[in-house]
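Q: coords please:
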Amino acid sequence: MVSLICTLQDHRDDVNWCAFSPTLLATCSADKTVRIYNTQDFSEVPYSPLSGHGYGVHCCCFSACGQYLASCSTDGSTVVWSTDTGEIEAVLEHPGRNPVRVCAFSPDSSHLVSGASDGTLGLWDFRTKTLHRTGAVNDTTMVACSFTPCGQMFVTGSTYGDLRLWDLDMNQLHAEKNTHDLGVTCCCFGPKILSGSGTVQFRLASCGQDSTLKIWTVSRSNTGSCKMQLLHTLTGQSAPVLSCAFSADGQLLVSGSVDKTVTVYDASQGTLLYTLNQHERYVTACAFSPSTPLFATGSMDKTVNIWRVEDGHSGHVETATFSCEGRKLLCHSRLLVSDWSEEDVGAWLCEEGLQALVENFKANNIDGAELISLTKETLASELNIESVGLRSKVLRKVEELKAGCVCTGVPDEYLCPITRELMKDPVIAADGYSYEREAIESWIATKNRSSPMTNLPLQTTLLTPNRTLKMAIGRWRTSQ
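A: Here you go, the predicted model:
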């Protein structure tokens, strides 16, 4: 049995990745933030969200001990964070400063690999935070990476559709071509090392644009030769499969798809156990907890669902009903903040871990319009909140809300593809897409004149004002 135990809806844009440590869950988004939650009750830690990236965050991963978190972004960097304080420990600039699409720690956290949109790889010595080796696959984008359980090799997947196995000196040990038609989207190794008859074997899962999830055996002999053998092709989803992850014991395999479903398989037999339908848009991310029977799924609906796997395989799916402690998806998110009722404000306080203030706000008739006009003085004098720290937290959450609500319900074509913010001065670039002028000018100045949308060279840096779009945005703003 699989039960949905809570839904997190703090991100303001697509959720791109989820990762667990033994005690924390990290999620990252196109909204340029990384958010961290305690896995005991899925409350957000005090220093969350992490806001060190300039553009959308594609991937995040924990070191083995959970002391560090790495996140990578369109801004061309991989940022290393302390999970104790939320402070930045290091910024690893990818060679060429191209958008970094994926990053992964080795099991012993001695290495970190990052893969970029131009097909380059950076292998970092994590202890010294220095670049150890580089590699590349031409004419493709690196979108997937996973280390073997022994930590001596890693596999990469690309939009070209191939899976490649590398050692720590960036020697390519094996290339499996055309594994997924139209491209690989994700790959991950199972947790176990299988040995026998002079070889070491690993289980590898991969998924792709061909709507399949595949399970492979990756073998390396004592002579150093490597090979891959396909064990199962899983077809439980009807559209491209965007993410996959093994459970901590290697017995289950979960995947998320463009068809909005999450599927759970018996990894040994390749049999479908559950199909979950609680997301409203593409399921882009999934991850199992290493210490509890939980997994998380992230989606373009801006939510993260937390699921519990119970003993037995009845095929039954339950959805738990939660009060404010469970962080359920609420209807107030569809309204402008200024239109919120007092009840909507109370629900928002619960979502933000401020449920102790609900009765106080209700007694003072704080609705949405009152909420966004709160000041430090009114919190102290009118609402009688004595704690300076609590007043600061309320104001910080209100500022986040005001910043995020600008883009709530905004037609996607009004958002800059780079910043994912409402455009004020839209311009058309040589690739035919419209961007915020300041964002695309900054991109061109630092990104070697490649298109943010296609990664192809821009034939010219000439930008044409998109006056039609600007007027449409103006009319939309007036209507709001």
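
Q: CA atoms for contacts and neighbours, from now on please.
A: Will do.

Q: Name the nearest residue to residue 205, sequence neighbours excluded.
A: Sequence neighbours aside, residue 215 is the residue nearest to residue 205 in space, at 4.5 Å (criterion: Cα to Cα, 6 or more residues apart in numbering).

Q: for comparison, sequence B:
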Amino acid sequence: MVKLIHTLADHDDDVNCCAFSSALLATCSLDKTVRLYSLSDFSELPHSPLKFHTYAVHCCCFSPSGHILASCSTDGTTVLWNTQNGQTLAVMEQPSGSPVRVCQFSPDSTCLVSGAADGTVVMWNAQSYKLYRCGSVKDGSLVACAFCPTGTLFVTGSSCGDLTVWDDKMRCLHSEKAHDLGITCCDFSSQPISDGEQTHFFRLASCGQDCQIKMWVVSFTHVSGFELKYKSTLSGHSAPVLACAFSHNGQMLVSGSVDKSVIVYDTNTENILYTLTQHTRYVTTCAFAPNILLLATGSMDKTVNIWQFDPEALCQAGSTEDQPKQFIEDWSEDDVSTWLCAQGLEDLTGLFKMNNIDGRELLNLTKESLADDLKIESLGLRSKVLRKIEELRTKVKTLSSGVPDEFICPITRELMKEPVIASDPLTFFIHDHVICK
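A: Prediction:
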């Protein structure tokens, strides 16, 4: 389980970002300040708040060592701070003078990337504090940035919805539309997936104004070089998703949304583990601590909530052996109750138990049986339950067929044939004279 253990309410305006080091938590806000807290007791450090910026502070991040904190602002600057005494180490001005929306250290601390509202992206030398390289995206503001674990590339996200991949020399490797209404955040899992010595895979998550979280796989091979491949979409939120972050071990992904909720996913199964609804306004930021089971979420309600995970429950959540039975038809009534809670439908557990709904009965539920037999009056609630059940039916078909989901038609859920790869490069399949892509 996960429980709320502390709430920080020191900011006078919206909380825009929060970040952990091994010993500290940093938060920044529209109130122009950055605050630092000790993880031992969540007390604010004596030299906090950090004051320099003259306008809203949009993002903050620690160097990998935790000794330096970077913050960036509408005032067009990215500031480096000494976390031990709060002293200003450097003030780096965006060459264009545009508001800086995001900043991120490379994994080896040698450089810092800052992205601005005019689409410019700058790589700074984090030791000399001097500009190294500049670039820009075609359209939109840069609002998201993440380095891959090796530091050989980083990804930026724009308000126009484009994901752009850069190498460590600021050369643009790839760009594609990821979210129709704009990207809000992106994050790499710190745990790469290795396939021998020839290929290395990295999980990337992006989220946006389209209410979705998209999962990607970034790979490097000696044969084909770099590749960014779409994997799946998580649709747990009902409003734009403003933030996403992987846990340090890569087993969980957390997201925060305009719907005021925080959702924690199992990255392996993509199931919802927890839905947290304590914030009273939009959830703008979320971050996992690197070495302990803590999660921080910040909101436009001016607060930062600190959550703690139960180690045993977390261990069970990450283990496929401890998940409800893989064959959904064999689920017991208790397994169905567990599934309902994971989907944020805990209010229905009593009703389903009273009607002896096990896995087989769950898969057979229809719009009519939900309304007439179970007496669920809310149209929205019935629709949500049906969507979740349809996802289970899809999983049953995929597991029983042994066919990867990418070869299943997204409309009919039948095996697609005769793939045709277009030059854009989308893949089209011919199925019963209907073209699917």
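
Q: Can you give me the TM-score here?
A: Scored against TM-score structural alignment, normalised by the length of structure 2, the superposed chains reach a TM-score of 0.71; 316 aligned residues with a Cα RMSD of 1.4 Å.

Q: if we can go back for a sec, pretty sure the residue nearest to residue 205 of structure 1 is touching residue 232, no?
A: Yes - if you go by Cα atoms under 8 Å, residue 215 of structure 1 and residue 232 touch, sitting 5.1 Å apart.

Q: do you know how far the residue lying farthest from the centre of structure 1 is from residue 391 of structure 1?
A: In structure 1, residue 381 marks the outermost C-alpha relative to the chain mean, sitting 40.7 Å out by Cα atoms, centre = their mean. Per Cα to Cα, to the nearest Å, residue 381 of structure 1 is found 11 Å from residue 391 of structure 1.

Q: for residue 434 of structure 1, same thing?
A: 40 Å.

Q: neighbour-wise, which of these two wins?
A: residue 434 (25 against 19; other Cα atoms under 10 Å).

Q: That one pairs with which position in structure 2?
A: In structure 2, nothing lines up with residue 434 of structure 1, judged by TM-score structural alignment.

Q: which one is residue 434 of structure 1 nearest to, not counting chain neighbours?
A: Nearest residue to residue 434 of structure 1, sequence neighbours excluded (Cα to Cα, 6+ apart): residue 428, at 4.4 Å.

Q: Now for the one you found, how many residues are close by?
A: There are 19 residues near residue 428 of structure 1, going by other Cα under 10 Å.

Q: That one reaches residue 435, doesn't it?
A: Yes - counting by Cα under 8 Å, residue 435 is a contact partner of residue 428 of structure 1 at 6.5 Å.

Q: Which parts of the stretch 151-300 of structure 1 are strands?
A: Per DSSP state E, counting those that start in this stretch, the stretch 151-300 of structure 1 carries strands over the ranges 153-158, 163-167, 172-176, 184-189, 194-196, 199-208, 213-221, 226-234, 241-246, 252-257, 262-266, 271-276, 283-288, 294-299.

Q: Next one: the residue nearest to residue 434 of structure 1 relative to residue 99 of structure 1, how far apart?
A: Distance of residue 428 of structure 1 to residue 99 of structure 1, computed by Cα to Cα: 21 Å.

Q: What is the neighbour count of residue 421 of structure 2?
A: Neighbourhood size, residue 421 of structure 2 [other Cα under 10 Å]: 12.

Q: Now do the helix or strand harbouring residue 104 of structure 1 and strand 184-189, the angle between them.
A: Assigned by DSSP states H and E, residue 104 of structure 1 falls within strand 100-105. Taking axes from the mean of the first three to the mean of the last three Cα atoms, to 10 degrees, one finds that strand 100-105 of structure 1 is oriented at 0 degrees with respect to strand 184-189.

Q: Identify the residue range in structure 2 corresponding to strand 100-105 of structure 1.
A: Under TM-score structural alignment, strand 100-105 of structure 1 corresponds to residues 100-105 of structure 2.

Q: Have a look at how far, on average, that stretch is from structure 1.
A: Its aligned residues in structure 1 lie a mean 0.2 Å from stretch 100-105 of structure 2 after superposition (mean Cα distance after the TM-score superposition for structure 1).

Q: which of the residues in that stretch are buried?
A: Neighbour-count burial for stretch 100-105 of structure 2 flags 100-105 (criterion: 16 or more other Cα atoms under 10 Å).

Q: Could you do stretch 144-161 of structure 2 as well?
A: 144-149, 151, 153-161.

Q: Of these, just say which sits nearest to residue 279 of structure 2.
A: residue 144 (22.8 Å; Cα to Cα).
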